[in-house]
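Enquirer: The following block contains a protein sequence and its predicted model.
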Amino acid sequence: MKAYVIEQAGGPEALLLRDLSSAQPGADEVQIRVRAFGLNRAEVYRRAGKMGPIAGQVVPGIEAVGEVIHDPAGVFRIGQRVATAMGGMQFSRNGSYAEQVTVLRDNVVALDDSTLSWEELAALPQAYLTVWGALDRSLGIQAGQTLLVRGATSSVGLAAVTYAKARGLQVIATTRSSENTARLRHMGADEVVIDGGEIAASVREIAASGVDGVLEVVGAATLRDSIKTLRPFGAVSVIGLLGGPPVLEQFHLMQDLPGAVRLSFFPSGLLGSAAMPLTESPLAWIAREVAAGRMPSLRTQTFGFDELRRAHSLMESDRALGKFVVTL
């Protein structure tokens, strides 16, 4: 099979197309023919050597959609449409930048009834599964609540906006550029706040008593300000590192953390674990909502398999404003 590999850290040119043998699935695995995959910052960081050493050949990619080739346990049938995400891809096993991928069965979701194209399906798994974990499991969102999405123009931020709106929440989204306001409103944001570094006062003008929840995509750099927007007993879930390392210097629990506010970090590595079985995920429902036009598409651009290096270059220039996908 054809697959992109990284043999040493570097820029997009470090992505090398090679012929590899496809790994046969073990008892707890499924082999999938990859039809399309979404691109993620985690893959850019992996390629650049920012997520651990590169030993031998590393196949990057943490999500894919496609058809089942073989499931030794017979849980999934041959030709079944599925999505997969995480489960050690690009770290402890080959990732999805390939014609075929062998993954843990627990990290596979059936998408039998979806009428979406492969490129539209590829925009869903990683972003929406992460949002599901952070919003439903960490924050426990409910219809009628108000959610602040800090860093909303990232693909996972946009997914949070569309998902929360579809679930009946009032959504406040932030962006550093006013040029993105129309895009965020199209995706479902009720209010858009221009982020100059401190937004708590602006958010309080919209929600005087504070918001119910915050999805923090920027990370530690803006966390202190984000938690000032919360009402008592509100909660913030950190999922992103766009603002730099996940380190809070001299964080004071009494001065920096408002009374009765909950703080958590949601790692997408939990997806498919016993704590977060993907059989409970809303991914099939989301695919139906997107197909019906009730949720807007995250996809902004589609690339061919031979255009992967160019796609990585564009991602690094922060010009995605949504989800890039690659089709095979």
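Expert: All right, it came through fine. Numbering: from 1, shown residues only.
Enquirer: use CA for all of it now, contacts and neighbours both
Expert: Will do.
Enquirer: how about stretch 21-29: buried residues?
Expert: Residues 22, 25, 29 are the ones in stretch 21-29 that count as buried (16 or more other C-alpha atoms under 10 Å).
Enquirer: number of nearby residues for Arg204?
Expert: 16 (other C-alpha atoms under 10 Å).
Enquirer: So it, which state does it fall into?
Expert: Put simply, Arg204 is helix when judged by DSSP: H, G, I helix; E, B strand; the rest coil.
Enquirer: here comes the other one, which I'd like you to weigh against the first:
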Amino acid sequence: MRAVVLREPGPVTNLELVERPVPPVGPGWVRVKVHAFGINRSELHTRLGLAQGVTFPRVPGIEATGVVDSAPDSDLVPGQQVAALMGGMGRVFDGGYAEYTVVPRHSVIPFRSDLPWEVLGQIPETLQTAYGSLTTGLDLRAGQTLLIRGGTSALGFATAALARDLGATVLATTRQPDRLDTLKAHGVDHPLLDDGAVAAQVREIVGDGVDAALELVGTPTLPDTLAATRVHGTVCFTGMLSNQWTIPDFYPIGYLPTGVRLTAYGGGADDLPADVLQRYLDRVASGEITLGPSRVYRLDEIRQAHDDLEHNRFAGKLVVVTD
């Protein structure tokens, strides 16, 4: 099989497309024939040497979509469509940047869909994170207002779609003026140009501040996001598009606005019920939910895909197809 191997952290040239034996599979594990996989910030962090607990060389990739190739002593059967995600993929053991990957059964979610693989490849990890952020992280309800900081990321688009479907009003930011129309076209009620003072813009629209906010940029914008949120509102820290994760000398009383709640979300496949994935796929297929924009690459274009992600050249999800 072909697989992308990261020799060690560093530039995109450290990603090498090589020939490897198809990996063996034992009880409790599932071998998936990969048809498509999404490119994620997590894998960029791994390549840049920012991730913890990764050993090298490693096949990256925290998600993949394909069909079951072998699943000893399992409820899954060969040929069944599945999504595999998280649970150590691409970090503790080899991940989805390959034509075959072997993952624990608990990291596999079965589904049925006639959507093309380049569409299916956009969805699993992004949906899992968006769904978990809105439910576990924010407990968002119909009629509430949501601010998404980092709206033109794949996760931003997915969260906006889910929030609108729930009945929330969505505000979302971008640092690039030419992407405001893209946000509007994908269901954002109030696209905002991120000038570093988004809270003032938000309060012109929602006087007391939003009910909920999703922080996808990271710690540099978190204070402004907190300031855009009403008393007893909640900010969920989920993403780190800025690659800045920590707050030096964090003093909660001085940092957090009075009465604003700060939480976080980071989950796995167990947080995305199979019926939620299936319902989302069905609604995408029927046109009821529109995915954000995407860009599709071949497996031998993995270096270009990583470079495009690192330099934020495109809005939405980057997907690789193996066929």
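Expert: Now that the structure is in, tell me what you want to look at. Everything numeric here is computed off the predicted structure, so don't read it as measured data.
Enquirer: In helices, which of the buried residues of stretch 21-29 of the first structure appear?
Expert: Within the buried residues of stretch 21-29 of the first structure, no residue falls in helices by DSSP state H.
Enquirer: Grab the nearest non-local neighbour of Ala3 of the second structure.
Expert: In this structure, Ala3 of the second structure finds its nearest non-sequential neighbour in Ala98, 4.0 Å apart by C-alpha to C-alpha, 6 or more residues apart in numbering.
Enquirer: What's the match for that neighbour in the first structure?
Expert: In the first structure, the residue paired with Ala98 of the second structure is Ala98, using TM-score structural alignment.
Enquirer: in the second structure, which strand has the most residues?
Expert: strand 29-39 (DSSP state E).
Enquirer: What is whichever helix or strand comes after that strand packed up against?
Expert: Next along the chain after strand 29-39 of the second structure, taking DSSP states H and E as the criterion, comes helix 41-48. On a contact count with 3 or more C-alpha pairs under 8 Å, 6 or more residues apart in numbering; DSSP states H and E, helix 41-48 of the second structure meets helix 302-310.
Enquirer: all helices of the first structure, in order?
Expert: All helices of the first structure, identified by DSSP H, fall at 41-47, 118-121, 125-131, 155-166, 181-187, 200-206, 220-227, 283-291, 308-316.
Enquirer: how much does the fourth one stray from the second structure?
Expert: This points to helix 155-166 of the first structure. Its aligned residues in the second structure lie a mean 1.3 Å from helix 155-166 of the first structure after superposition (mean C-alpha distance after the TM-score superposition for the first structure).
Enquirer: cool, and the shortest one?
Expert: Superposing on the second structure places helix 118-121 of the first structure at an average distance of 0.4 Å from its equivalents, by mean C-alpha distance after the TM-score superposition for the first structure.
Enquirer: swap in the fifth one?
Expert: After superposition onto the second structure, helix 181-187 of the first structure lies on average 0.8 Å away from the residues it aligns with, using mean C-alpha distance after the TM-score superposition for the first structure.
Enquirer: gap between that helix and the chain center?
Expert: Distance, stretch centre to chain centre, for helix 181-187 of the first structure: 19 Å (C-alpha atoms, centre = their mean, to the nearest Å).
Enquirer: what residues does it touch?
Expert: Under the contact criterion C-alpha atoms under 8 Å, 6 or more residues apart in numbering, helix 181-187 of the first structure has outside partners 152-153, 158, 161-162, 173, 175, 191-192, 295-296.
Enquirer: cool, and the second one?
Expert: Outside helix 118-121 of the first structure, the residues within contact range by C-alpha under 8 Å, 6+ apart are 35-37, 65-66, 287, 297, 299, 302, 325-327.
Enquirer: Which one of those sits in the busiest neighbourhood?
Expert: Among the contacts of helix 118-121 of the first structure, Phe37 has the most neighbours (other C-alpha under 10 Å), with 34 neighbours.
Enquirer: what's the span of stretch 115-126 of the first structure, first residue to last?
Expert: 19 Å (C-alpha to C-alpha, to the nearest Å).
Enquirer: middle-most residue in the first structure, spatially?
Expert: Centroid check for the first structure by C-alpha atoms, centre = their mean gives Ala127 as the closest residue, at 2.6 Å.
Enquirer: so it makes contact with Ser155?
Expert: Yes. Shown here, Ala127 of the first structure and Ser155 form a contact pair, counting by C-alpha atoms under 8 Å, at 6.6 Å.
Enquirer: Tell me how many other residues surround the equivalent of Ala269 of the second structure over in the first structure.
Expert: The alignment partner of Ala269 of the second structure in the first structure, by TM-score structural alignment, is Gly272. If you count neighbours by other C-alpha under 10 Å, Gly272 of the first structure ends up with 24.
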